[in-house]
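J.: predicted model, plus sequence, below.
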Amino acid sequence: MNTDYSCPKARKVYRSFLGKLLRNYMIGLLLTVLVVGTAIVPTQVDMTPDEYQRLAFILLVSLACMGVAEWIVFARHIRPVRQGLAPEADLEVLRKAYVRTHRLPLLSVFRILVPHQLSFSIPALALTVWMLHEGLLSFPDFYVLVAAMGALLVAGMHAMLDFFLTTAAIRPLLLEIKTLAEQRFRVELDADDHVLLPIRPKFLVSGMLIGTLPLLLFSIAAHIRLHRLEVDMFQNYWGWAGMILLIDAAFVYMGARLITQDIERPISQLYDAMNDIKEGRLTKVQNVYSDEFSKLVTGFNMMVGALQMREEESRVMLDSYFVTLAVALDARDPYTAGHSLRVAEYSEQIGRLCGMSPEELAIIRKSALLHDIGKIGIRDTVLLKEGRLTEEEFDQIKAHPALGENILLQIEPKEVMAPLLPGVRSHHERYDGKGYPDRLAGEEIPVLGRIIAVADAYDAMTSDRPYRRGMAPSIALSILDEGRGSQWDPVFAKAFVDHMRKQLPSIPKRGA
């Protein structure tokens, strides 16, 4: 790919990002070294100027080893990001760059705790032990252990600081990578499937480090200060200090856990509600919070309320659209005026009698309203003919279910019309397999088709036509009853017949 959309900007963002990483790294390192050094270094250690020079040599050698090792690891970590910002990068390379950028805060922790720590500590400890053995250094041996613990403290505090600083630094880079993906490939990158560090471990570990590292630092500094005191209290110092550290760790863990749960709870509820919205269920969140989450939940619920209002408006408009189509269809023939509306009412009643859900009833009603939409394609000379139809003319009438399905297939959005198609196509199928257009039998016929067939037949029998008067409701119901299991679905026909017979005194015969 030779098209270069915004590479100068990408390079600028990348260079700024590298500058921030270097600055943050140095700030974190200097702060931790300063804090730990202030507490540990000023001790009552008597050393000659030569020994200070040897310690400085050890420090420089260790820092050099650390710098080389860390740069090698960092170059490997950052390589996918650099490749993703190249003009020739394809979509998969951009995706990898996006995911890797999200991983950089965790990788910074790994880099500091493993290559950084080991490449510094191993040369420093090896050189120090060798110089102690050769008599080039004269301080007590246990200072080596203290130094190792101090290095771990530096690394732990530095890793925590660098994690949060890197988290802030990657945001402009993430936005730039997302922009490149949209410009080049019209794709929106998302990290939903790449939750690299959940809130719980992040808060728990951070809380533990914040609460225990200062206390451990104090314990080491106190040990150094008091090591020359030959008293019983100092001999049991680490037993006492260990107990205090355990109590502190337990307290910090419980506190961090409670804080984490307090933050996780509203986030989890909002996340569940958003998943409900994604699946079509507009769910509000109970607002039981008294902090900033209260405002967030209120805003979310306002958004859901607006969506509910728009969905209701859309539903009413769509229902009106279906009714308008049905009325327009029925208007072609004054003798069938209101037929589609009545079939929709009867079909919905059958669904309700059979315990169907409100969502299913809505689909039944819409499909029934449009069940004869294919008759739009039938010529008036055939559709409105008062006498007996010829075989060729009846074949044209029999084509209207498939024609109706084809008409609805042209309407957008297709996913709205798709559930209605089975009822439109199959409402003239017979339970015994002698219907049309597909000669389906029994439960091969879609449920919508079996329900609408009963409602359509009843309204056709009880409505007046130019060539005959409509039947009495009792006679039509008897015909439906006799045709259960042959022409009509036995369950749906029985439910409708039983219900309508209870209403017989109040059912008028359909007139012209």
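T.: Structure received.
J.: only C-alpha atoms for contact and neighbour calcs from this point on.
T.: Will do.
J.: do you know how far residue 456 is from residue 285?
T.: 44 Å (Cα to Cα, to the nearest Å).
J.: next one: residue 365
T.: 32 Å.
J.: in terms of packing, which of those two has more residues around it?
T.: The neighbour comparison of residue 365 against residue 285 (other Cα atoms under 10 Å) goes to residue 365, with 27 against 17.
J.: could you list which residues are in contact with that one?
T.: By Cα atoms under 8 Å, 6 or more residues apart in numbering, the contact set of residue 365 is 344, 345, 347, 348.
J.: swap in residue 60?
T.: Neighbours of residue 60 in contact, by Cα under 8 Å, 6+ apart: none.
J.: in three-state terms, label it for me.
T.: helix (DSSP: H, G, I helix; E, B strand; the rest coil).
J.: just list what the host helix or strand of residue 175 packs against, helices and strands only.
T.: Element membership for residue 175 (DSSP states H and E) is helix 142-185. For helix 142-185, the packing partners by 3 or more Cα pairs under 8 Å, 6 or more residues apart in numbering; DSSP states H and E come out as helix 7-40, helix 91-111, helix 117-134, helix 199-226.
J.: next one for the comparison:
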Amino acid sequence: MREFQNFQKKLFFNYIIGSIIAVFGVGSVFIFHTLDLSSLEIRYLLFIMAVSGIIMIVGEFALYRKHIKPLREFFKLENPQKKDFDHAYVTTHRFPMLTVKRILGPHLLGLSIPASVMTYLFIYTDLINLDYYYIGLAWAGAILIAVMHALIEFFLTYNMCQKMAQKIEGLARRTIGESLTIEGKYFLSIRRKLLVSTLFTATFPVSLFILASQIRAVENYSAQSENYWSWASLIVVIILGVSICGAVLLYSSIQEPIQSLRSSFDLARDGHFEEMTNSYSDEFASLITGYNHMIRGIQERDDRNDQLLSSFFSVIAATLDARDPYTAGHSTRVADYAVKIAEKAGFTSKQTDLLKKSALLHDIGKIGIRDKILLKESRLTDAEFTVIKQHPIIGANILEQVLLPEELKPILPGVKYHHERMDGLGYPEGLTGDEIPLFGRVLAVADAFDAMTSDRPYVKGMPFSKALDIIESGKGTQWDPYFASLFLEIMGKDN
């Protein structure tokens, strides 16, 4: 609640500043230093300004209470929900434009109408010696001053509302554990802000000068006053045209780097971390440099994570192999064979890396097999072999419980299905042909070859040539014929 009270105090302070500059500064100087008035007429005009100013303030205050109400109610809530945070967040972002409406409405309705009516009555009763024509000029001046006041208030309020929005977003993170976003709910383009501010900055002083000059011309009964407005209108049109062109060109120079940054962020969100070419010499140069630093930091972090992850897989594989001294190095050798097959088959680097990880962990399920069976030095019985055949399912279950990130989930099929056969006589599910996942078919070849050529407690490993002959004869029945052929080619080259 304290943040809300401070927010209101700053809003009030900004209003005072804007009012002093616009209404009591430019407005009063415009009136009292342009017209030739007696001291009594000045008092009457001050009275008119005071009364209409009070009406304007009352109107602005009524609108302010309506606009600030959602924020006031939000900060009174003890346990705000997501919808409450969203509503307060959007209201805060909308507040600068609500401020513009709050200033423009009461200025034109609450200030100008009462002032016009009272001035008309004072002129009609001869209390003020002015022509009715001045009321129309006063309306033109009031519009200029109202727009200037609204513009000042907008920019003063804009920075405050950004800070308040950050506080609400931080409170949402701490309270409900969720982030807030304005995207799709409210959008105020830089183009609109730039165009309005540029047009007003360019035309306001000229328009005010033209208006003051016309009043002086009427005051002095200038002979040229008849053609004055046609000349003044032409000048304003030319200035407007130049201002619009300048604003559009300026926005175009800002839009290009903003669009480049947005595109780069979209690429980074999709996992493509590419540095931007920094060809800017303005503030965008620092922004692009910061973005490139961020991308390099992400890449370095990802590289470290990849190294740690690779080390983790290698350690797990070594730990599994260390449990059975007769199969030491088995997982690493299977991974090496699998990578060679993948490279020969034209797998992408990402697929090859995932296949390697799957190979290193393909026997992780043996953790769940009792030592009495796993380390048995004689041939296994049928019952014991049935237990051993559970290790692919155990391994897949272990990895599923780890809650692997989405990008690592492709390693699961290799762990679960590396003992399937093309003819459907494998395990654990008896899949056939292309039903067997890709990694399962590759690992089946690599795993079988290393198993046949490795020494076991009850049998000595066979020569490479004999194992390759068995793989040759088993193409299409036990092993995928394509991957088996690739492996035979690789081993033929190696020998």
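T.: It's in. Since the model is a prediction, treat every value here as computed from it, not as a measurement.
J.: superposed, what's their TM-score?
T.: Taking TM-score structural alignment, normalised by the length of the second structure as the basis, the two superposed chains have a TM-score of 0.87; 492 aligned residues with a Cα RMSD of 3.2 Å.
J.: re the thing from before, between the contacts of residue 365 of the first structure, which is nearest residue 127 of the first structure?
T.: Comparing those against residue 127 of the first structure with Cα to Cα places residue 348 closest, at 88.0 Å.
J.: name the element that closest one belongs to?
T.: helix 339-353.
J.: contact partners of that helix?
T.: With Cα under 8 Å, 6+ apart as the test, helix 339-353 of the first structure has contacts from 323, 326-327, 330, 360-362, 364-372, 451-452, 454-456, 459-460, 492, 495-496.
J.: hmm, residue 494 of the first structure is touching residue 484, no?
T.: Yes - using Cα atoms under 8 Å, residue 494 of the first structure is in contact with residue 484, at 7.3 Å.
J.: what about the helices in the stretch 351-500 of the first structure?
T.: Here the stretch 351-500 of the first structure has its helices, by DSSP state H, counting those that start in this stretch, at 358-369, 380-383, 391-398, 400-409, 414-417, 421-426, 447-462, 473-482, 490-502.
J.: adding distance to residue 297 of the first structure, write those helices out as CSV.
T.: Putting the helices of the stretch 351-500 of the first structure into CSV (distance: least, Cα to Cα, whole Å) gives the following:
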stretch, distance to residue 297 of the first structure
helix 358-369, 28
helix 380-383, 58
helix 391-398, 56
helix 400-409, 41
helix 414-417, 31
helix 421-426, 40
helix 447-462, 41
helix 473-482, 55
helix 490-502, 46
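J.: ranking those by burial, who's on top?
T.: helix 421-426 (a mean of 26; mean count of other Cα atoms under 10 Å).
J.: average gap between it and the second structure?
T.: Helix 421-426 of the first structure differs from its equivalent in the second structure by a mean of 1.7 Å after superposition (mean Cα distance after the TM-score superposition for the first structure).
J.: re the thing from before, out of the helices of the stretch 351-500 of the first structure, which is closest to residue 128 of the first structure?
T.: Short answer: helix 414-417, nearest of the helices of the stretch 351-500 of the first structure by Cα to Cα, at 73.8 Å.
J.: pull the residues that contact that closest one.
T.: With Cα under 8 Å, 6+ apart, helix 414-417 of the first structure has contacts from 408, 409, 411.
J.: and the first one, what pairs with it in the second structure?
T.: Using TM-score structural alignment, the equivalent of residue 408 of the first structure in the second structure is residue 399.
J.: how far away is the closest residue to its match other than its chain neighbours from residue 482 of the second structure?
T.: Take residue 399 of the second structure and drop its neighbours on the chain: the residue closest to it by Cα to Cα, 6 or more residues apart in numbering is residue 412, 7.3 Å away. Computed with Cα to Cα, the distance linking residue 412 of the second structure and residue 482 of the second structure is 22 Å.
J.: what does residue 60 of the second structure give?
T.: From residue 60 of the second structure to residue 482 of the second structure the distance is 80 Å (Cα to Cα).
J.: now check residue 430 of the first structure against the second structure: what is it aligned to?
T.: Counting by TM-score structural alignment, the partner of residue 430 of the first structure is residue 421.
J.: count the neighbours of that match for me.
T.: Residues near residue 421 of the second structure, counting by other Cα under 10 Å, number 25.
J.: what sits against it?
T.: Residue 421 of the second structure neighbours (Cα under 8 Å, 6+ apart): 427, 430, 431, 432, 433, 477, 478, 479.
J.: hang on, the earlier thing: which of the contacts of helix 414-417 of the first structure lies closest to residue 506 of the first structure?
T.: Closest to residue 506 of the first structure, out of all of the contacts of helix 414-417 of the first structure and judged by Cα to Cα, is residue 408, at 36.2 Å.
J.: I'd assumed residue 421 was in contact with the closest one.
T.: Yes - Residue 408 of the first structure lies in contact with residue 421 (Cα under 8 Å); the separation is 7.3 Å.
J.: would residue 228 of the first structure count as being in a helix?
T.: No - per three-state DSSP, residue 228 of the first structure lies outside any helix segment and is coil.
J.: tell me the spacing between it and residue 258 of the first structure.
T.: Residue 228 of the first structure is 42 Å from residue 258 of the first structure, by Cα to Cα.
J.: more neighbours: these two, which one.
T.: Higher neighbour count among residue 228 of the first structure and residue 258: residue 258, with 13 against 10, using other Cα under 10 Å.
J.: helix or strand: which one has the residue nearest the centre of the second structure?
T.: The residue lying closest to the centre of the second structure (Cα atoms, centre = their mean) is residue 265, at 7.8 Å. Using DSSP H and E, residue 265 of the second structure sits within helix 228-269.
J.: same for that helix, what does it pack against?
T.: Identification of packing neighbours for helix 228-269 of the second structure by 3+ Cα pairs under 8 Å, 6+ apart yields helix 190-219.
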